[in-house]
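1. coords please:
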Amino acid sequence: MLIISRTITLPESELVERFLRADGPGGQHVNRTESAVELRFDVLNSPSLPDDIRARLLARRDRRLTGDGVLVIQARRFRDQARNRDDVRERLVEIIRGVLVPPKKRVATRPTRASKERRLVGKQQRGKIKQTRSRKPDLE
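-> Alright, predicted model coming up:
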């Protein structure tokens, strides 16, 4: 059981783990052991997630999310499998907790008259600076 919040928990049956050979340091040992972990979580078909959280998770522009709505996370930071399993599960919890709070709605505002004038004055000053850089044609 993976605890996300007081109201959301993910059962082990919804998490699919696959173990891979990790690259990086470790000598010959790294060639024989499968210490990297790939965790797959089906966001689209998960009965444990409320609809609003599922929608926010699927709306994220995350390259780890497949077209089928499956979140794929890999962990190969550590040399042993148990630490990589813990790491990948913590990262899944962080991703889901990141969408628990709905984003604030943006309130449309208009620029003030003073800010418009400041912008125009700044543009005029910048234009004068650039004008002084140009060479005047020689009059003969």
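2. drop to CA atoms for contacts and neighbour counts, all remaining ones
-> Will do.
3. Gln131 is in what secondary structure piece?
-> helix 113-133 (DSSP states H and E).
4. next one: that helix to chain centre, how far?
-> Offset of helix 113-133 from its chain centre (C-alpha atoms, centre = their mean, to the nearest Å): 38 Å.
5. likewise for stretch 69-87?
-> Distance of stretch 69-87 from the chain centroid (C-alpha atoms, centre = their mean) equals 16 Å.
6. what do you get for stretch 88-100?
-> 11 Å.
7. which residue ranges of this protein form helices?
-> Under the criterion DSSP state H, the chain contains helices at 29-32, 51-59, 81-97, 113-133.
8. export those to a markdown table and append columns for mean neighbour count and distance to Arg40.
-> Output for the helices of the chain, formatted as a markdown table (neighbours: other C-alpha atoms under 10 Å; distance: least, C-alpha to C-alpha, whole Å):
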| stretch | mean neighbour count | distance to Arg40 |
| --- | --- | --- |
| helix 29-32 | 12 | 23 |
| helix 51-59 | 16 | 14 |
| helix 81-97 | 17 | 10 |
| helix 113-133 | 11 | 50 |
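9. second input sequence below; structure requested for side-by-side comparison:
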Amino acid sequence: MNEDLPVVGSTAIPAAELRWRFSRSSGPGGQGVNTTDSRVELSFDLASTTVFSPPRQARALDRLAGRLVDGVLTITAAEHRSQLRNREAARARLAMTLRDAVAPDPPNRRPTRPSRGSQRRRVDQKKRRGDVKRLRRSPED
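-> All right, here's what the predicted structure looks like:
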């Protein structure tokens, strides 16, 4: 199994920058759940990594600020019964999280005005809806 993280943008994170911790998991597994360390915690020190360029690193630190503890991002995986599959799930989740965090902002929206036709359709729909409600009322109102 390749220890490098899947590509994040055009960057692969080396295994030396990843910290793995294993513990007993809750959930499915029968008697084996009491003896195997299948729960996986994958930690990546985002604040001190040299993998990303400074602007991408700053963007990721800003976007993930609520999830970081002392600049370290921790991903937990315990949904599978085997440690191997949980390792793969944690690695994929870390890659997806970092990919989203370093992605550039979408272009700003150019403000536009509603067309005359769309305004007319909106008002017509409001009138039809009001008519329906008016017709539902009892005659003594």
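10. mind checking the TM-score on these two?
-> The TM-score (TM-score structural alignment, normalised by the length of the first structure) is 0.78; 137 aligned residues with a C-alpha RMSD of 2.7 Å.
11. re earlier: average offset of the helix holding Gln131 of the first structure relative to the second structure?
-> Averaged over the aligned pairs, helix 113-133 of the first structure sits 0.8 Å from the second structure after superposition, using mean C-alpha distance after the TM-score superposition for the first structure.
12. which stretch of the second structure lines up against that helix?
-> Aligned using TM-score structural alignment, helix 113-133 of the first structure spans residues 116-136 in the second structure.
13. same check on stretch 27-35 of the first structure?
-> With TM-score structural alignment applied, stretch 27-35 of the first structure matches the range 30-38 in the second structure.
14. other residues contacting the matching stretch?
-> 22-27, 78, 80-84, 86 (C-alpha atoms under 8 Å, 6 or more residues apart in numbering).
15. nearest to Pro11 of the first structure, out of the helices of the first structure?
-> helix 81-97 (12.2 Å; C-alpha to C-alpha).
16. who's in contact with Thr9 of the first structure?
-> So Thr9 of the first structure contacts Met1, Leu2, Ile3, Ser48 (C-alpha under 8 Å, 6+ apart).
17. how near is the first one to Pro11 of the first structure?
-> Yep, that's Met1 of the first structure we're talking about. From Met1 of the first structure across to Pro11 of the first structure, the span is 5 Å (C-alpha to C-alpha, to the nearest Å).
18. that older thread, now for the helices of the first structure, which one comes closest to Glu38 of the first structure?
-> helix 81-97 (7.6 Å).
19. now the closest one against helix 51-59, angle please.
-> Counting by axes from the mean of the first three to the mean of the last three C-alpha atoms, to 10 degrees, helix 81-97 of the first structure lies at 110 degrees to helix 51-59.
20. mean per-residue distance, helix 81-97 of the first structure versus the second structure.
-> Helix 81-97 of the first structure sits 1.9 Å off on average (mean C-alpha distance after the TM-score superposition for the first structure).
21. whereabouts in the second structure does that helix align?
-> Under TM-score structural alignment, the match for helix 81-97 of the first structure is residues 83-99.
22. show me the contact partners of that stretch.
-> Against stretch 83-99 of the second structure from outside (C-alpha under 8 Å, 6+ apart): 5-9, 37-42, 60, 75-80.
23. thinking again about what came up before, and the helices of the first structure as JSON lines, adding distance to Asp68 of the first structure?
-> Below are these laid out as JSON lines (distance: least, C-alpha to C-alpha, whole Å):
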{"stretch": "helix 29-32", "distance to Asp68 of the first structure": "32"}
{"stretch": "helix 51-59", "distance to Asp68 of the first structure": "10"}
{"stretch": "helix 81-97", "distance to Asp68 of the first structure": "17"}
{"stretch": "helix 113-133", "distance to Asp68 of the first structure": "47"}
